[in-house]
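Engineer: A predicted structure for the sequence below; I have some questions about it.
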Amino acid sequence: MRSPDTRRYPRPEWLQGVGMTSQRTRDRMVERLARQGIADHRVLEVMAGEPRHLFLDEALAHRAYEDTSLPIGHGQTLSQPWIVARMTELLREQAPTRVLEIGTGSGYQTLVLARVVTELWSVERINALHRRAGERLRLLGAHNARLRLADGGHGWPEAAPFDAILLTACASTLPEPLLAQLADGGVLIAPLAEQDGTQRLVRVRREGTRFETQRLETVRFVPLLEGVIR
């Protein structure tokens, strides 16, 4: 596969990475994602151009482009590259303009979303992660991403309705406020726990007062929790 053109993402040398964090390593990650079925060239281009290693502690940076999730502290993880790409690809199928992300986490998924949508709102419940993500996103110029420290289950009501909502933690049931904040015709992409304890990615589409759910791949996410940790 031909690697995406990353010249549109000029970076200082210290941001580009070296060795296991280099552009060559990102290109290999993108080639793997394509083999795994990610077909959206814009998603692949963005992930080839953005320094995922900056969203991890320095001790783990050399593992940033492996096909695995990695810890970011506070019991949270940075999702594996494939799930970031897959959820972004599913969201882009709707061509959304206004998007809400629940669970900013490290900020990497937020950055990828910010590169492919016009307006992005992202909510995080853990203050240390919220602040760190904000610093990284400002450094990388993701100026269309608005961040808030809050309980994600409540969404961002004053900015609603949203064309799409992306939930990056697993819920046992989808929070009603999030469904209410979907625009008519909008979609919610989320991991959802099933009765046997497995998790499955779902796509929920709003049609007036009806919500149609499509079950997709099995996945593994940290649980969606309530409350704010300051």
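Structural biologist: Sure, I can see it.
Engineer: switch to C-alpha atoms for all contacts and neighbour counts from now on
Structural biologist: Will do.
Engineer: Name the residue closest to the centre of this protein, please.
Structural biologist: Nearest to the mean C-alpha position of the chain, by Cα atoms, centre = their mean, lies residue 109 at 2.9 Å.
Engineer: And whichever strand or helix holds that residue, how far out from the chain middle?
Structural biologist: Under the criterion DSSP states H and E, the helix or strand holding residue 109 is helix 108-116. Centroid displacement of helix 108-116 relative to its chain, using Cα atoms, centre = their mean, to the nearest Å, is 7 Å.
Engineer: Show me what it is packed up against.
Structural biologist: Packed against helix 108-116 by the contact rule (3 or more Cα pairs under 8 Å, 6 or more residues apart in numbering; DSSP states H and E) you find helix 41-49, helix 81-92, strand 119-124, strand 145-149.
Engineer: one more structure, for comparison:
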Amino acid sequence: SKKVLQGLDLMPASMTCGDGHLGLLERGPFGGIIAAACAKKLPKAWKKQLAEQGVIVAPIGTITGQHLFRWQKQQGKLSRKKVMGVRFVPLVRA
């Protein structure tokens, strides 16, 4: 994984295995959060752990309909933009 991230010039970055709904409070705030599984709604922990000017890219929806969204935090508020329809595995609780 690290080699792929380095090849994409996305270092320093990290990947963690755990309950994604909870985020990583001890390591935030984050300048960017990218989700590889679909939540029914944006987890509250992610909103709290996003740094000012930070970006979240995540699929939101259900098994019958999902969209990729991009959020950006500006002056403490999140703005949301719908990017495209997608199909991801569900984000499940650990």
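Structural biologist: Looks like it arrived, so ask away. Predicted, not measured: the structure shown is a model, and the values here were computed from it.
Engineer: Let me know the TM-score between chain one and chain two.
Structural biologist: Superposed pair, TM-score by TM-score structural alignment, normalised by the length of structure 2: 0.87. Supporting alignment: 93 aligned residues with a Cα RMSD of 1.9 Å.
Engineer: Quick check: residue 22 of structure 2 touching residue 45?
Structural biologist: Yes: between residue 22 of structure 2 and residue 45 there is a contact under Cα atoms under 8 Å: 5.6 Å.
Engineer: Now for those two: what residues contact both?
Structural biologist: Common neighbours of residue 22 of structure 2 and residue 45 (criterion: Cα atoms under 8 Å, 6 or more residues apart in numbering): none identified.
Engineer: quick one, strands of structure 1?
Structural biologist: 70-73, 76-78, 98-102, 119-124, 145-149, 162-167, 182-193, 199-207, 210-219 (DSSP state E).
Engineer: Columns distance to residue 43 of structure 1 on top of these, output as JSON lines?
Structural biologist: Shown next, in JSON lines, are these (distance: least, Cα to Cα, whole Å):
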{"stretch": "strand 70-73", "distance to residue 43 of structure 1": "21"}
{"stretch": "strand 76-78", "distance to residue 43 of structure 1": "17"}
{"stretch": "strand 98-102", "distance to residue 43 of structure 1": "16"}
{"stretch": "strand 119-124", "distance to residue 43 of structure 1": "16"}
{"stretch": "strand 145-149", "distance to residue 43 of structure 1": "17"}
{"stretch": "strand 162-167", "distance to residue 43 of structure 1": "15"}
{"stretch": "strand 182-193", "distance to residue 43 of structure 1": "16"}
{"stretch": "strand 199-207", "distance to residue 43 of structure 1": "18"}
{"stretch": "strand 210-219", "distance to residue 43 of structure 1": "19"}
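Engineer: I'd like the distance between residue 145 of structure 1 and residue 155 of structure 1.
Structural biologist: Separation of residue 145 of structure 1 from residue 155 of structure 1 (Cα to Cα, to the nearest Å) stands at 15 Å.
Engineer: Spatially nearest residue to the aligned partner of residue 200 of structure 1 in structure 2 (excluding sequence neighbours)?
Structural biologist: In structure 2, residue 200 of structure 1 lines up with residue 67, judged by TM-score structural alignment. Spatial nearest neighbour of residue 67 of structure 2, excluding adjacent residues (Cα to Cα, 6 or more residues apart in numbering): residue 85 at 4.3 Å.
Engineer: Can you get me a residue count around that neighbour?
Structural biologist: 13 (other Cα atoms under 10 Å).
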